[in-house]
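**Student:** Need a 3D model of the sequence below.
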Amino acid sequence: MTLYVWGYLAEYEKERDDILQAVDTVFRSGQLVLGPSVKGFEAEFAAYHGVPHCVGVDNGTNAIVLGLRALGVGRGDEVITVSNTAAPTVLAIDQTGATPVFVDVHPGTYLMDVAQVEAAITERTRCLLPVHLYGQCVDMAPLQAIADKHGLPILEDCAQAHGARHHGRIAGSMGRAAAFSFYPTKVLGAYGDGGATITSDAEVDANLRRLRYYGMESVYYVVSTPGYNSRLDEVQAEILRRKLTRLDDYIAARRQVAERYAEAFAGTDLITPVTAPGNEHVYYVYVVRHPKRDKILESLKGHGVSLNISYPWPVHTQSGFAHLGYGKGSLPVTEEAADEIFSLPMYSSLTGEDQERTIDALRSVLSTI
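**Tutor:** Okay, the predicted model is just below:
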């Protein structure tokens, strides 16, 4: 049986009264769209990140789409990012009419290899989109230096890095804007879809608010810029407000799980996560690596353990992105990692018993592989 679905159920049982109270609060308020819960969450989420502006939207993909558009990215432009990410990162670029341009990842962390970015910049480049993957941050200081040199904005993809820090700075506070997803599995997850884009730039904030509401500004039914219907739901916002107060506790629990895994697999040939210098990892997923990955996963099924792979197919190898022209071997580090990585159960409500079950099964398989 897969362990991943248990995280939501265990968390819900623990927080059920608060979650149901949140729903009731919204339904009794009489304001179901862009009401006090969205406004409250936006203010509190912005404050958590030390920035003045947060715009709640309907999902993490649109948080990136609106972020890119608010920064002026559009048809004919290029956005530099990575292929080792969830497809929505790249789909969001495509939805603006821009072209994704990939650089490879660092072999130890699987994060954007910043040393490759400058060579990928062309006269059409309009934005750099680093993905803070698996729970830790891209090396932002050299990336910002490149961005400043070429006059380019940075949009951080923070969907997997709620609360992560890089040399003391929290993910989402280092670029011109940052996009978040609140999909239920995230470190800060809603009970459905949700997203947000944060910024310290008042102009970008104004653009975001206009874009999420059809492109309307001060006068209803008057569109100044074609936009979207992309509003964060009041119910999800109220749930997120309450869960935000527990975010640091969720992170602490995840770090305890990660510490136990690291201890359990020390001395084996399983490669456990590497935290980059200056990073404070939040372990959205706990990604390990082994050259016999597929054989290990198949053997684990005999122990009743089914594990996930994040991600088995790099974006540039998928048929839906064949038009980008990246052939096999174009991003060798990304491709090699995709053949060997897999994820161990990781969520804040994971019990010690369930974790030990995974550890015992995997250690048993590793001893015979």
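**Student:** alpha carbons only for contacts and neighbour counts from here, please
**Tutor:** Will do.
**Student:** which stretches of the stretch 201-350 of the chain form helices?
**Tutor:** Applying DSSP state H, counting those that start in this stretch to the stretch 201-350 of the chain gives helices spanning 202-212, 234-244, 247-265, 293-301, 332-338.
**Student:** which one of those is the most hemmed in?
**Tutor:** Scoring those by mean neighbour count under mean count of other CA atoms under 10 Å gives helix 234-244 as the most buried, with a mean of 23.
**Student:** I'd like to know how many residues surround the residue nearest to residue 275 when sequence neighbours are not counted.
**Tutor:** Leaving aside its chain neighbours, residue 275 sits nearest to residue 281 (6.6 Å; criterion: CA to CA, 6 or more residues apart in numbering). Burial measure for residue 281: 25 neighbouring residues, criterion other CA atoms under 10 Å.
**Student:** Identify the residues contacting residue 281.
**Tutor:** 135, 136, 137, 164, 165, 255, 275 (CA atoms under 8 Å, 6 or more residues apart in numbering).
**Student:** Alongside the first, I'd like the structure of this one:
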Amino acid sequence: MTSIPMNNLRRRYLRHEADLLRISRDVLASGNWISGPHNAAFCREFAAATSVAYCIGVGNGSDALEIALRCVVTDPARREVVTVANAGGYTTTACRLIGLTPVYVDVVEASQLVAIDQTVAAVGPATGAVVVTHLYGGLVDVPALRAALRSAGFSGVPIIEDCAQAHGLRGCGAGAGAFGDLATFSFYPTKNLGGLGDGGAILTNDAALAAQVARLRMYGWDGKYDVVTNGGRNSRLDELQAAFLAAMLSHLEADNERRLSIIDAYRAAGTDGIEWVSSPHGNVGHLAVVLTNDRDRLAKHLNARGVATAIHFPILDCDQTGWAGAVQRIGPAGIDVSRRSVKRILSVPCFPEMSDDEIAHVCDALGSYSA
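**Tutor:** From the prediction side, this is the model:
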């Protein structure tokens, strides 16, 4: 039996081959491969698509998180970052790189997204920022979080949206990336808007923060060779990736609709003993994730029928052996849901280039499972 993969990037290439080859030739022939017109054009287009004023391209999504945190966590007395432990370690990595302390709060089981009440309970005088991850392509109600922080007396705490899995996501009156002080995106190839290599961006409606981001992603320069800001680095979105992303942007809405239709088909398959992870505020189906009490048994059932599975993500940040002994804190309400869920989550294939026959096959495999 032919295996149905979690993703197949070659299919994406073949689908857009003519455009991608033309773009490659044009960019390479221009001799302008860094910080050129394609970069500027894509950033304008992506900012407009997200309804945000400023977009600054960077080298990858991890750099975006690090630079965003450097921009807003500037008070030596406020070095804690409230975040979740179930989102793959990316925010924690950024915190470790610049000496910040992650404070982990729990998630809502049905969505696997940060619990707003527990976030507010973990915020205090040492909080420098809150990072909200729109995990699996599900929207966190950031306006509700902002209102809750304001009511608790923490209106000045910056919010960073991690939108690495949320390109084109809309809900709560706007789009993911338009709610926070800053928003970070990754354009890793498997993302809803993915390039043919690494890439990332930081978005904001604040002109001063946009200027700060632009300096930090280019050595801290104000002008060439003129370092005015400490903590800068070299992190640029190259011309080739920017041009590829601009071409893919016009397909984003249709691709997201295809992802959601795949998940809808899976839901309708009559699956037994599993719950589909979903946000009530909006989704773009970055991943199709279930919760089940016997993950190994379900994975074995699907694998035997040629359906690939994966776990996003199998280890909580606070339990990573490489960070053993590093400074961290658990919020006052604990992370019981996160600990329970990390043993129950399982991802199944969901990407726009899946064929109808493959979708039907996954539906049959899911429908034949009995808890």
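**Student:** just to revisit the earlier point, list buried residues within the contacts of residue 281 of structure 1.
**Tutor:** 135, 136, 137, 164, 165, 255 (16 or more other CA atoms under 10 Å).
**Student:** where does the third one land in three-state SS?
**Tutor:** Using DSSP: H, G, I helix; E, B strand; the rest coil, the three-state assignment for residue 137 of structure 1 comes out as coil.
**Student:** What does it correspond to in structure 2?
**Tutor:** Aligning on TM-score structural alignment places residue 137 of structure 1 opposite residue 139 in structure 2.
**Student:** Confirm for me that its match is in contact with residue 277.
**Tutor:** No: in this structure, residue 139 of structure 2 is not within contact of residue 277 by CA atoms under 8 Å, at 11.8 Å.
**Student:** what helix or strand does the residue lying closest to residue 74 of structure 2 once chain neighbours are set aside sit in?
**Tutor:** Of all residues not flanking residue 74 of structure 2 in the chain, residue 128 sits nearest, at 7.7 Å (CA to CA, 6+ apart). In the assignment (DSSP states H and E), residue 128 of structure 2 maps to strand 127-133.
**Student:** If you count neighbours, what's buried in the helix or strand following that strand?
**Tutor:** Heading C-terminal from strand 127-133 of structure 2, the first helix or strand you meet, by DSSP H and E, is helix 142-151. Under the neighbour-count criterion of 16+ other CA under 10 Å, helix 142-151 of structure 2 has 142, 145, 146, 148, 149 buried.
**Student:** now stretch 116-124 of structure 2
**Tutor:** So, applying 16+ other CA under 10 Å, buried residues of stretch 116-124 of structure 2: 116, 117, 118, 119, 120, 122, 123.
**Student:** Could you look up the SS state of the fourth one?
**Tutor:** The three-state assignment at residue 119 of structure 2 reads helix, by three-state DSSP.
**Student:** mind listing what the counterpart of it in structure 1 touches?
**Tutor:** Taking TM-score structural alignment, residue 119 of structure 2 has residue 117 as its aligned residue in structure 1. Residues in contact with residue 117 of structure 1 (CA under 8 Å, 6+ apart) are 80, 103, 143, 146.
**Student:** so which of those comes closest to residue 304 of structure 1?
**Tutor:** Set against residue 304 of structure 1, the nearest of the contacts of residue 117 of structure 1 by CA to CA is residue 103 (37.8 Å).
**Student:** which residues sit in contact with the alignment partner in structure 2 of that closest one?
**Tutor:** Per TM-score structural alignment, the equivalent position to residue 103 of structure 1 in structure 2 is residue 105. Contact analysis of residue 105 of structure 2 by CA under 8 Å, 6+ apart lists 82-85, 114-115, 118-119, 122, 330-331, 333-335.
**Student:** hang on, the earlier thing: tell me which of the helices of the stretch 201-350 of structure 1 lies nearest to residue 18 of structure 1.
**Tutor:** If we rank the helices of the stretch 201-350 of structure 1 by CA to CA, the stretch that ends up nearest is helix 234-244, at 7.7 Å.
**Student:** who touches the closest one?
**Tutor:** With CA under 8 Å, 6+ apart as the criterion, helix 234-244 of structure 1 contacts 18-19, 22-23, 26, 31-38, 40-41, 44-45, 188-194.
**Student:** ok, now with 7 Å
**Tutor:** When contacts are defined by CA atoms under 7 Å, 6 or more residues apart in numbering, helix 234-244 of structure 1 is touched by residues 19, 22-23, 26, 32-35, 37-38, 41, 188, 190-191, 194.
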